[in-house]
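1. predicted coordinates and the sequence they were generated for:
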Amino acid sequence: MKIKSFEFNLRELGGAMGDFGTLFPLAIGYIYVCGLDPAGFLVMMGLANIVTGLVYRLPMPIEPMKVLAVAAIAQKWTPSMIYASGFGMGLIWLLFAVTGLVERLARLTPPSVIRGIQVALGLMLAVEAAKLLSTGWFLGIISILIVLALRKNRHAPAAVVLMVLGIVVMAVKGELGNIAAPGFKLPPFTTFTFQEVWDTLLLAGFAQLPLTITNATIATAALISAYWPNKTVTVRKLSWNQGIMNTILPFLGGMPMCHGAGGLAGQYYFGARTGGANIIEGLIEIFLGLFLSASIAGLFSVFPGAIIGAMMFMVGIELMKFARDVAIGKDLIPLGTTLLVSLATNMAYGFLAGLAVHYLSPLFFRNGSIKKEGS
């Protein structure tokens, strides 16, 4: 049976909303704290989604680079610093693609370490989801039940129902009254200095690299192979994509963007199966950016956190399921090491620790067997 490249239906719409949980809080921080222009933020993200959907013909999440976003919000970067950081990361990813370095890193990374990264990400999402669920347990439990009941429903997909429920809750609370009237606004032309490019790389860009290599590139490619065995996407192609969009979009207000295994799992879990999900999401983001940019941060900030928490929690569970294909035995040791170190420190250290254990464990087992034989 031939797999369709594009579908435009409620299921794809539900999948398009599957990774909104990570977008909302970072979008609010970028706009409120750093003063990022909402029109540029959303329209550029929408364009990136549409182009990516057309190129890959698969769901392919476009997400904020999380280390950069957290650092920018915590340190109150100026908008020009944010644009500069995206451009700097784009140059690095183009370098990785041109030299083939990202492919060599992928070849060196065993499946057990990739699964460890995915399980760690799943647990981290679940923990953050629990915090959001605690803001309204009753609504959160109802939302989880809706997900379980409607996740595979083509006529009332869970994510679409939850978005409608969130709007109803906001309306009942009277939180929709402050929405400004729709008004047309184009993304601004933005500039930055090369000094800002270097400064932001030192502040957070180099720290972002291991996470982008592991989660946004290697783990995302592995997840695509798991979901669509006949539609392999190479890590080099993902590197090209991340490089191109980050060297172009910052000049029109775009934030630093990447892919992500968590976002892909969210899209798939809530129904996305084709590139249509990306196109739908992109059109929604462009509409919001062009016509509702004056209200978008306020809308994001009052959307019920418990509903987002329910979606994030189920996506976290979905990611953790991939540990099942790791063979019981010595492969569990690098997986466990990657997981524990990632949770205790960060995914970069977890990745390095898992690699070290994977490549050093044969020496340990061989030496152990030699000692046993000689005793």
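-> Structure received.

2. C-alpha only now, for contacts and for neighbours.
-> Fine.

3. buried residues, the biggest helix by length in the chain. List them.
-> For the chain, the longest helix by residue count, based on DSSP state H, is helix 347-374. Within helix 347-374, the residues that qualify as buried are 347-355, 357-358, 361, counting by 16 or more other CA atoms under 10 Å.

4. dump those into TSV; add distance to residue 319 as well.
-> Formatted as TSV, the buried residues of helix 347-374 follow (distance: CA to CA, whole Å):
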residue	distance to residue 319
347	15
348	18
349	20
350	17
351	17
352	21
353	21
354	18
355	20
357	22
358	22
361	26
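
5. and the comparison structure, right after this:
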Amino acid sequence: MTAPKNRYDLAELAGAFGDLGTLIPFVAAYISVVKMDPAGILLAFGSMMVIVGLVYRTPFPVQPMKAIGAAAITQTGALASLTAATVMGAGIVTGLIWLLLAATGMARRLTRWVPKAALLGVVMGLGFSFMLEGTRMMAQSPWLGAALLAATLVLLARSRIPAMLVLLVVGGLVAVLEQPALLSELSAIRVAPRLPSFAWPGLTLDDLWIGAIFLALPQLPLTFGNALIAITEENNRLFPDRPVTERRVAFSTGLMNLWSSAIGGIPMCHGAGGMAGHVQFGARTGGATVMLGALLLAMGLLLADSVALIFRLFPPAVLGVILFLAGVQLALASKDVGGEKIERFVVLATAALAVWNVGIAVVFGILAFHAAKRGWIGV
């Protein structure tokens, strides 16, 4: 059977923005806190999204690596050794690790140790964590967040109306009303074409070492659970006519991190929550990621110095709604758990731990499942 071709219609365009809830906050923080070049970040994301959308032909996401991002953003003032260069060093180390896992076949073999119940728990926990983070963001403007969430749910029941595009328009209007000077600042934006510089020659061995120890290695368990196991299962469940393998996902993760670090970008992965967000708002093919990638490419090449200002058009309440509904979509994927008590226990316990730490959740799920099956623990 021939896999469907990419579509470039209104539904795909609406679904393209379903992952903004993680993209915008992390990118904005990297630019403002870590002082990274927005041109490199956006060019890396844009080019990878276009390629991934054309190759996978599903709404396969390209996201910031969250553990690395959180550490870099929160500790860049506390630890003088964490700089933009160490972030790029972490990208090189991450890329090499995932290329090694793909080339040796270890990515596929490792995932075979993860039982179905543990996988479902990870997916459920990721969904919970997205919903909790979305709730926190909506809580910054509770009445607005509640109204936008209710309106979006109503629009999602009407397939002819692109809920995401309506949400973004309303969010932009709210941002302008709350920040009267924003409109005049936006009108002053001018096109300023430029390319990012090649970053590798400026990196040192210390950048690679610190990036590996403080950023890349702590990220590995999260990437393994969310951006390898969960995304592969989610893609193949939603789009069985366009399946992916763990080896292929690991390979693309490695390549895109090497490319991103080379042009001054940030570590990236394929997160299951990103696909959930794209699908929730209408995406069904790779056309969604191609269109979003093209937009980010244009911004990176022509408007890089104005990105932080443009992002102010997306209030936290809007991003919170997007994150919350992506979490709902993701958590619903765990509904097919088996009826055995031990499987229900592994799903729920793994989900609870995944809200805290996905890497620990994966390890717990594997050990608890096999230990209970052998009678080593009781529930």
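-> Noted; the coordinates are in hand. Every value quoted in this text rests on a predicted model; they were computed, and no experiment measured them.

6. quick one on the thing from earlier: the longest helix of the first structure - contacts with which helices or strands?
-> Where contact means 3 or more CA pairs under 8 Å, 6 or more residues apart in numbering; DSSP states H and E, helix 347-374 of the first structure is packed against helix 111-133, helix 206-211, helix 332-344.

7. looking at those helices, spot the one closest to residue 366 of the first structure.
-> helix 332-344 (15.6 Å; CA to CA).

8. show me what the closest one packs onto, helices and strands only.
-> In terms of contacts (3+ CA pairs under 8 Å, 6+ apart), helix 332-344 of the first structure is packed against helix 111-133, helix 347-374.

9. save the ones you listed as TSV, and put in distance to residue 187 of the first structure too.
-> Formatted as TSV, those follow (distance: least, CA to CA, whole Å):
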stretch	distance to residue 187 of the first structure
helix 111-133	31
helix 347-374	34
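
10. quick one: the helices in the stretch 251-379 of the second structure?
-> 272-280, 287-302, 307-310, 316-332, 341-356, 358-373 (DSSP state H, counting those that start in this stretch).

11. in the first structure, what range does the shortest one match?
-> Think helix 307-310 of the second structure. Using TM-score structural alignment, helix 307-310 of the second structure lines up with residues 296-299 of the first structure.

12. compared with the second structure, how much does that stretch deviate?
-> With mean CA distance after the TM-score superposition for the first structure, stretch 296-299 of the first structure departs from the second structure by a mean of 2.0 Å once superposed.

13. number of nearby residues for residue 170 of the first structure?
-> 17 (other CA atoms under 10 Å).

14. contacts for stretch 296-306 of the first structure, please.
-> 24-25, 27-28, 31-32, 38, 132-137, 139-140, 143, 166-167, 169-170, 175-176, 179, 288-289 (CA atoms under 8 Å, 6 or more residues apart in numbering).

15. report the buried members of these.
-> Buried among the contacts of stretch 296-306 of the first structure (16+ other CA under 10 Å): 24, 27-28, 31-32, 38, 132-133, 137, 139-140, 143, 166-167, 169-170, 175-176, 288-289.

16. which ones among those map onto strands?
-> When strands are assigned by DSSP state E, not one member of those lies inside them.

17. spatially central residue for the second structure, please.
-> Centroid-nearest residue in the second structure, with CA atoms, centre = their mean: residue 63, separated by 3.3 Å.

18. tell me how far it lies from residue 271 of the second structure.
-> 6 Å (CA to CA, to the nearest Å).

19. returning to that earlier point: mind putting the helices and strands packed on helix 347-374 of the first structure into JSON lines with distance to residue 6 of the first structure?
-> Shown next, in JSON lines, are these (distance: least, CA to CA, whole Å):
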{"stretch": "helix 111-133", "distance to residue 6 of the first structure": "27"}
{"stretch": "helix 206-211", "distance to residue 6 of the first structure": "30"}
{"stretch": "helix 332-344", "distance to residue 6 of the first structure": "35"}
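
20. looking at those, which is closest to residue 84 of the first structure?
-> That would be helix 206-211 among those, by CA to CA, at 13.5 Å.

21. what span of the second structure lines up against that closest one?
-> Under the criterion TM-score structural alignment, helix 206-211 of the first structure matches residues 217-222.

22. do stretch 122-141 of the first structure as well
-> Taking TM-score structural alignment, stretch 122-141 of the first structure hits residues 127-146 over in the second structure.

23. how about the strands in the stretch 51-200 of the second structure?
-> Assigned by DSSP state E, counting those that start in this stretch, the stretch 51-200 of the second structure shows strands spanning 63-64.

24. residue in the first structure paired with residue 287 of the second structure?
-> In the first structure, residue 287 of the second structure lines up with residue 276, judged by TM-score structural alignment.

25. got the contact list for its match?
-> Counting by CA under 8 Å, 6+ apart, residue 276 of the first structure touches 5-8, 12, 53, 57-59.

26. going through the residues you listed, which ones are buried?
-> Buried among those (16+ other CA under 10 Å): 6-7, 12, 53, 57-59.

27. so which of those residues sit within helices?
-> Short answer: those in helices (DSSP H) are 12, 53.

28. which one of the buried ones among the contacts of residue 276 of the first structure sits closest to residue 233 of the first structure?
-> Using CA to CA, these come closest to residue 233 of the first structure at residue 58, 9.8 Å.

29. state the distance from the residue lying closest to the closest one once chain neighbours are set aside to residue 72 of the first structure.
-> Spatially, and ignoring its direct neighbours in sequence, residue 58 of the first structure is nearest to residue 275 (4.0 Å; CA to CA, 6 or more residues apart in numbering). According to CA to CA, residue 275 of the first structure and residue 72 of the first structure sit 31 Å apart.
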